[in-house]
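>>> Predicted model follows, preceded by the sequence.
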Amino acid sequence: MSWTATARYGLEPAPGGLAFVQDLLNTLSAGQRREPDLLRTVEDARAWLDQALRSWGGVTRRPIPGIELTAEDVEGLRGLRHDLAQILDARHGAPATESGPAASVLTLPTALRLDEHGVVHAEPRGTGWRQVASLALTELYQAQCTDTLRRLKSCRNPRCLTAFYDRSRNNSGVWHDVHVCGNAANLRNYRARKRAGADRV
């Protein structure tokens, strides 16, 4: 599947439908070399969403919903992305901002459907950005139930912030790429310690 927002940061997608949430988070202008915001305009947002829904349908083998976006919906999507990033950071111990998780309560309609094989599916409802949010929250809930949500993280490098799926055995990853962001952070910390030592002399 082609998760365009995540692929541009050289990252592997999260498993199953959780990759949709990761891709939404990665529409942000992030990375060491700033990529453009994929929710900057209505046209950008529609192009991203069309591809993301196709990829979501491919990995989940579920019908692809038709979702129309207006300029107001794009504002809503950007707000959703911000709130999801804040909540994700709070789950992993990062300090919350003033507009953080406390203000991020969403109640959205979702339908449960029993298919011919006896499998229950949660189906997003609503229109525009609320339908996207309903789909994202459905995937977050399913990842929570399978204990994979704890592996979806934002890079701790404040100059990066890309969303990555931590595949380390003990789920201890904090950088989307240890060679890029981890080394840069370690170098900054080393220089800060060296300066602090020189000041004490």
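Sure thing, it's come through. Please read all numbers here as calculations on a predicted model, not as lab measurements.
>>> rest of the way, CA atoms for contacts and neighbours
Fine.
>>> which outside residues touch the longest helix anywhere in the chain?
For the chain, the helix that runs over the most residues, judged by DSSP state H, is helix 71-91. The contact list for helix 71-91 (CA atoms under 8 Å, 6 or more residues apart in numbering) reads 24-25, 39-42, 45, 95-97, 100-101, 104, 128-130, 132-133, 150, 152-154.
>>> In helices, which of those residues fall?
24, 25, 42, 45, 128, 129, 130, 132, 133.
>>> and the residues you listed as a markdown table, adding distance to residue 169?
As requested, those are exported to a markdown table (distance: CA to CA, whole Å):
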| residue | distance to residue 169 |
| --- | --- |
| 24 | 25 |
| 25 | 23 |
| 42 | 40 |
| 45 | 35 |
| 128 | 38 |
| 129 | 35 |
| 130 | 35 |
| 132 | 31 |
| 133 | 30 |
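>>> Checking the residue nearest to residue 28 when sequence neighbours are not counted next. Helix, strand or coil?
Using CA to CA, 6 or more residues apart in numbering and skipping the chain neighbours, the partner closest in space to residue 28 is residue 37 (5.0 Å). Following DSSP: H, G, I helix; E, B strand; the rest coil, we place residue 37 in the coil state.
>>> quick revisit: could you give me the buried positions within the longest helix of the chain?
For helix 71-91, the neighbour count (16 or more other CA atoms under 10 Å) marks 73-78, 80-89, 91 as buried.
>>> All the strands of this protein, residue numbers only.
With strands called from DSSP state E, the chain shows them at 110-114, 120-124, 152-154, 163-165.
>>> is it true that residue 5 touches residue 24?
Yes: because the distance of 7.3 Å satisfies CA atoms under 8 Å, residue 5 is recorded as touching residue 24.
>>> give me the number of residues near the closest residue to residue 35 other than its chain neighbours?
Of all residues not flanking residue 35 in the chain, residue 29 sits nearest, at 5.1 Å (CA to CA, 6+ apart). Residue 29: 19 surrounding residues under other CA atoms under 10 Å.
>>> Could I get the ones in helices among the contacts of helix 71-91 in TSV, plus columns for distance to residue 62 and neighbour count?
Shown next, in TSV, are the ones in helices among the contacts of helix 71-91 (distance: CA to CA, whole Å; neighbours: other CA atoms under 10 Å):
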residue	distance to residue 62	neighbour count
24	19	27
25	22	25
42	25	17
45	22	21
128	19	18
129	19	22
130	19	21
132	15	27
133	17	25
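>>> got another, please set it beside the one above:
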Amino acid sequence: MNWPATERHCLTPAPGGLALVQDLLNTAPAVPAALPDLLADGSLGAVQEWADQAVRGWSGATGRGDVQLVLTDDDLPKLRCLRDQVRRALAAGDCGGEAVRFTSAPVVVGLAGDGTLTIEPEGAGARWLASAVLAEGLLAQASGHWRRLKICRNAACSAAFYDRSRNNSGVWHSVRGCGNAAHLRACRERRRGHSEEEDSGVMA
């Protein structure tokens, strides 16, 4: 299991290192499936386990060596803040809303022997994760993949998914699940509206 938070939603990971951003987002709690917050206070052991798997997945997806990341209790609120900021940034980009200022984090830009440029995360703990997440976001913007990372429009779900539709028109992480639920709610509201109109006509 390379991306534990994303896989608990039964979702396909985003391509390359962008899957790390997606997995961070999917640590958030979700109501429909009663999924807990993987970054909750008092659960450092579970958070470390998530981070170990996610960083291992990132290393494999980007062709890097193993990264030993050690988290402390002080890192947990910082990770939740980062998660919330990335979530708001995606929402702002999706609806053309006000831009969100990201948490800043250092990175190292290097020149490899074959002439290619590399971006390497810096720091320790939550700061390293912030560096890796923001670096992958920047690379995804340059490649055009960033706009395909979305938050499910079902507010009770809010799963982060990578939209693989041809025209990038997806709004739910699951058309059969959250999509059908949204259609049913809209249908009930239309029927309720028609019923109220008919009742008003009878009373008049």
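Thanks, I have it. As the structure is a prediction and not an experimental result, all values here were calculated from the model.
>>> What does the superposition give as a TM-score?
Scored against TM-score structural alignment, normalised by the length of structure 1, the superposed chains reach a TM-score of 0.92; 196 aligned residues with a CA RMSD of 1.6 Å.
>>> Structure 2: matching residues for the longest helix of structure 1?
Aligned using TM-score structural alignment, helix 71-91 of structure 1 spans residues 73-93 in structure 2.
>>> Over to stretch 121-140 of structure 1?
Taking TM-score structural alignment, stretch 121-140 of structure 1 hits residues 118-137 over in structure 2.
>>> Tell me the spacing between residue 31 of structure 1 and residue 94 of structure 1.
Note on residue 31 of structure 1: its distance to residue 94 of structure 1, by CA to CA, to the nearest Å, is 18 Å.
>>> What of residue 156 of structure 1?
Applying CA to CA to residue 156 of structure 1 and residue 94 of structure 1 gives a distance of 8 Å.
>>> So for the two, which residue has more residues nearby?
Set residue 156 of structure 1 next to residue 94 and count neighbours by other CA under 10 Å: residue 156 wins out with 20 against 13.
>>> so what's the counterpart of that one in structure 2 up against?
Under the alignment by TM-score structural alignment, residue 156 of structure 1 pairs with residue 153 in structure 2. Contact analysis of residue 153 of structure 2 by CA under 8 Å, 6+ apart lists 171, 172.
>>> try the one 10 residues further on
Under the criterion of CA under 8 Å, 6+ apart, the neighbours of residue 163 of structure 2 are 148, 149, 150, 169, 170.
>>> mapping these onto structure 1, which are still in contact?
Contacts from those that recur in structure 1, judged by both residues aligned by TM-score structural alignment, their matches' CA atoms under 8 Å, are 148, 149, 150, 169, 170.
>>> ok, and the closest non-adjacent residue to the second one?
With CA to CA, 6+ apart as the criterion, residue 149 of structure 2 has its nearest non-adjacent residue at 4.6 Å, and that residue is residue 162.
>>> So that neighbour versus residue 191 of structure 2, what's the distance?
For residue 162 of structure 2, the distance to residue 191 of structure 2 - CA to CA - is 33 Å.
>>> Give me the more crowded residue out of the two.
For residue 162 of structure 2 versus residue 191, neighbours defined as other CA under 10 Å are more numerous around residue 162 (23 against 12).
>>> quick check, nearest of the contacts of residue 163 of structure 2 to residue 108 of structure 2?
residue 149 (24.6 Å; CA to CA).
>>> burial of that closest one, as a residue count?
Residues lying near residue 149 of structure 2 (other CA under 10 Å) number 22.
>>> How about the contacts made by it?
Here residue 149 of structure 2 is in contact with 14, 22, 90, 160, 161, 162, 163 (criterion: CA under 8 Å, 6+ apart).
>>> now for those residues, which pair is the farthest apart?
Pairwise distances among the contacts of residue 149 of structure 2 were taken by CA to CA; the largest, 14.5 Å, belongs to 14 and 90.
>>> residues touching residue 50 of structure 2, list them.
Residue 50 of structure 2 touches 4, 5, 38, counting by CA under 8 Å, 6+ apart.
>>> Let's see that with 10 Å instead.
For residue 50 of structure 2, the contact set (CA atoms under 10 Å, 6 or more residues apart in numbering) comprises 2, 3, 4, 5, 23, 24, 27, 38, 39, 44, 56.
>>> what do you get for residue 102 of structure 2?
Residues in contact with residue 102 of structure 2, defined by CA under 10 Å, 6+ apart, are 81, 82, 84, 85, 86, 88, 89, 130, 134.
>>> Return the member of the residues you listed nearest to residue 183 of structure 2.
residue 88 (24.9 Å).
>>> was I right about residue 106 of structure 2 contacting residue 133?
No: under the criterion of CA atoms under 10 Å, residue 106 of structure 2 is not in contact with residue 133, lying 11.2 Å apart.
>>> So for those two, which residue has more residues nearby?
Legend: neighbour count by other CA under 10 Å for residue 106 of structure 2 and residue 133, higher for residue 133 (24 against 16).
>>> Chain neighbours aside, what residue packs nearest to the more buried one?
residue 21 is the one closest to residue 133 of structure 2 (CA to CA, 6+ apart), at 5.4 Å.
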